[in-house]
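Undergrad: please work out how this folds:
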Amino acid sequence: MLKIWGRLSSINVQKAVWAAGEVGQAFERIDVGGPFGGLDTPEYRAMNPNGQIPVLEDGDFRLWESNSIVRYLAARYGAADLWESDVARRAEAERWMDWMLSELQPALAPVLWGVVRKVPGYTDPKVIADGMKRAEALMTILEAQLADKPFLSGERFGVADITVGCGAHRWFNMPVDRVERQGVQRWYEALFARPAAQAALPLPIT
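TA: Below is the predicted model of the structure:
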C-alpha cells in the first residue's frame, strides 16, 4: 500500500492524495507538518532532506515534490486515464502544473495566510489586496484557457486539472470577493464532483 506523508490542509499534500484517488490506489496518509510537527526528525529528513511535505512511499521507492508525485502516480498507475502519451499534449499539461507552482500558488498563499490563517505580517489589508489583484489576473488567464474546452489540456481530465484544481479549491472557498468567471466556475464544479477530489479537498479550508 502507498503511504503519503503530510497533513491534508496542505495544498501540496492534497495534490498527492487526489492523484492517488484518481488512479485507484489505496494509501495510508500520515499526519506530519504544521501542528503535527515531525519534519525535523532524522527519519523524516532521510525521506526528504528539505523537511517539507508531502513524501510518497511506494514500496522501497520514496519521492518528494508534489508535482513529481502527481506525475509518477499518473505514469505508473493511471497511464490510460491521466498520463498523456503524446509528447505535445503532455508538455501542455505539465506547463499548467508548472504555472501552478510558479504563479498561482504564490499568489494565493498570502491571501490564505492573511484572510484564513491570520498569520502575522499577512493580515495587513494592502498585503491581502495585492495578493487578490495578482490572483485575479491569473484567474483571467485560466478563464481564457477554459473558454472553449472542459479541461485544461482539452477534452480529457488530467494531471494539470489536479494540481491547478487544488488552487481553484482555495480560491473559491476563501471568504473574499471574487470576479465571476463562468468557465473557471464550471470547471471547478466539475472537478469537485469527482469522488477523488472530494476525498482530497476538505472543507472548510484551513
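Undergrad: please count neighbours and contacts with C-alpha atoms only from this point.
TA: Noted.
Undergrad: relative to residue 55, how far out is the most far-flung residue of the chain relative to its centre?
TA: Note on the chain: the largest C-alpha distance from the chain mean falls to residue 42, namely 27.1 Å (C-alpha atoms, centre = their mean). For residue 42, the distance to residue 55 under the criterion C-alpha to C-alpha, to the nearest Å works out to 14 Å.
Undergrad: same question, residue 22
TA: Using C-alpha to C-alpha, residue 22 is found at 18 Å from residue 55.
Undergrad: who has more neighbours, the two?
TA: Relative neighbour count places residue 55 above the other of residue 22 and residue 55, with 25 against 22, counting by other C-alpha atoms under 10 Å.
Undergrad: to compare against the first, here's the next sequence to fold:
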Amino acid sequence: MLTIWGRKNSSNVMPVLWTADELGLTYDHKMVGGSFGGINTDTFKAMNPNMRVPVLQDGDFTLYESNAIVRHLARAHGQGSLLPDNLKEQAHADQWLDWHKTTLTGPMIDLFWRTVRCEPDQRNPDLIAQAKVATEKALALLDAHLAGRSFMVMDRLTIADIPLGTLIYRYYNIQVDHQDFKNIKAWYARLQDRPAYRKNVMIPFGTTLAEWDKLERSLV
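TA: Predicted structure coming up:
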C-alpha cells in the first residue's frame, strides 16, 4: 500500500495526489503539515529530515521532494501514459519539471504569499507588483510554448503538465489582474476537464490569511 504524507492544500502535495489519481493508484493519505502538524516528530523526521511534505512510502521505500515523487510514480505505474515512451519526449517532460522549480515556482509562491497568505493591512503593493511582473514574465514563456499544443509535451497529459498545472490554478485564483495568456487559458480549461485535477488541485484557498487558515482547518 502506498502512503502519501502531506496536507492536500499544499502546492507541493497536490501534484503527487493528482498523479496518483490519474494513474488509478490505491493509497493511504495522511494529512500532516501546516495546521495539521505531525512533521516535527521522530517518525516523520526519519522519513524526511527536512520536515517538509510531501513524503511517499511504498513498503520499506521512502521518497521525498514532490517532482521526484511524480517522476517515480510515473515510471513505476505510468509508462506510456503519464511517462512518454520516447526518450526525447521523456527528456522534454523532465525539462519542464525542472523549469517549474527553477523559473516559475519562486515568483509564483512569492505572489501567493504576498496576497493570499498576508492580511490586507500588511500587504506591500510594490512587492506584489514585482512578484506579479516576475510571475508573468515566466508565464509568457509558458504561453509561447503552448501555442499550437494541447498539452506540454504530447497531445495528452504527461508529468510535464502536472506541477505546472497546479501553479496555474493558484495564479488564476489570486485576486490580481491577470494577463490574457490565451494558450495557457486553453490548456487550463483542458486540465479542468479532468476529475483528478478538480479533486486534487481546485481547492479553494480564500483571499486572506484568515480565510486560508479557516479553509485549511476544514479539510478532511
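Undergrad: pretty sure residue 28 of the second structure is in a strand, no?
TA: Yes: Residue 28 of the second structure forms part of a strand when assessed by DSSP: H, G, I helix; E, B strand; the rest coil.
Undergrad: number of residues surrounding it?
TA: Other residues within reach of residue 28 of the second structure by the criterion other C-alpha under 10 Å amount to 11.
Undergrad: I'd assumed residue 1 was in contact with it.
TA: Yes: counting by C-alpha atoms under 8 Å, residue 28 of the second structure sits close enough to residue 1 to count as a contact (7.3 Å).
Undergrad: okay, and the common contacts of the two?
TA: Counting by C-alpha atoms under 8 Å, 6 or more residues apart in numbering, residue 28 of the second structure and residue 1 have no contacts in common.
Undergrad: residue 217 of the second structure matches what in the first structure?
TA: Under the alignment defined by TM-score structural alignment, residue 217 of the second structure corresponds to no residue in the first structure.
Undergrad: report the contact partners of residue 217 of the second structure.
TA: Listed by C-alpha under 8 Å, 6+ apart, the contact partners of residue 217 of the second structure are 35, 36.
Undergrad: also residue 48 of the first structure?
TA: Residues in contact with residue 48 of the first structure, defined by C-alpha under 8 Å, 6+ apart, are 55, 63, 64.
Undergrad: and for the last one, the neighbour number?
TA: For residue 64 of the first structure, the neighbour count with other C-alpha under 10 Å is 20.
Undergrad: distance of the closest residue to it other than its chain neighbours from residue 29 of the first structure?
TA: For residue 64 of the first structure, the nearest residue in space outside its immediate sequence neighbours is residue 55; the separation is 4.7 Å by C-alpha to C-alpha, 6 or more residues apart in numbering. When C-alpha to C-alpha is applied, the distance between residue 55 of the first structure and residue 29 of the first structure equals 10 Å.
Undergrad: can you tell me the helix or strand for the most centrally placed residue in the second structure?
TA: Residue closest to the average C-alpha location in the second structure (C-alpha atoms, centre = their mean): residue 166, at 3.7 Å. Element membership of residue 166 of the second structure, judged by DSSP states H and E, is helix 162-173.
Undergrad: which of the residues in that helix are buried?
TA: 162, 163, 164, 165, 166, 167, 168, 169, 170, 171, 173 (16 or more other C-alpha atoms under 10 Å).
Undergrad: stretch 91-100 of the second structure too?
TA: Within stretch 91-100 of the second structure, the residues that qualify as buried by neighbour count (16+ other C-alpha under 10 Å) are 92, 93, 94, 96, 97, 99, 100.
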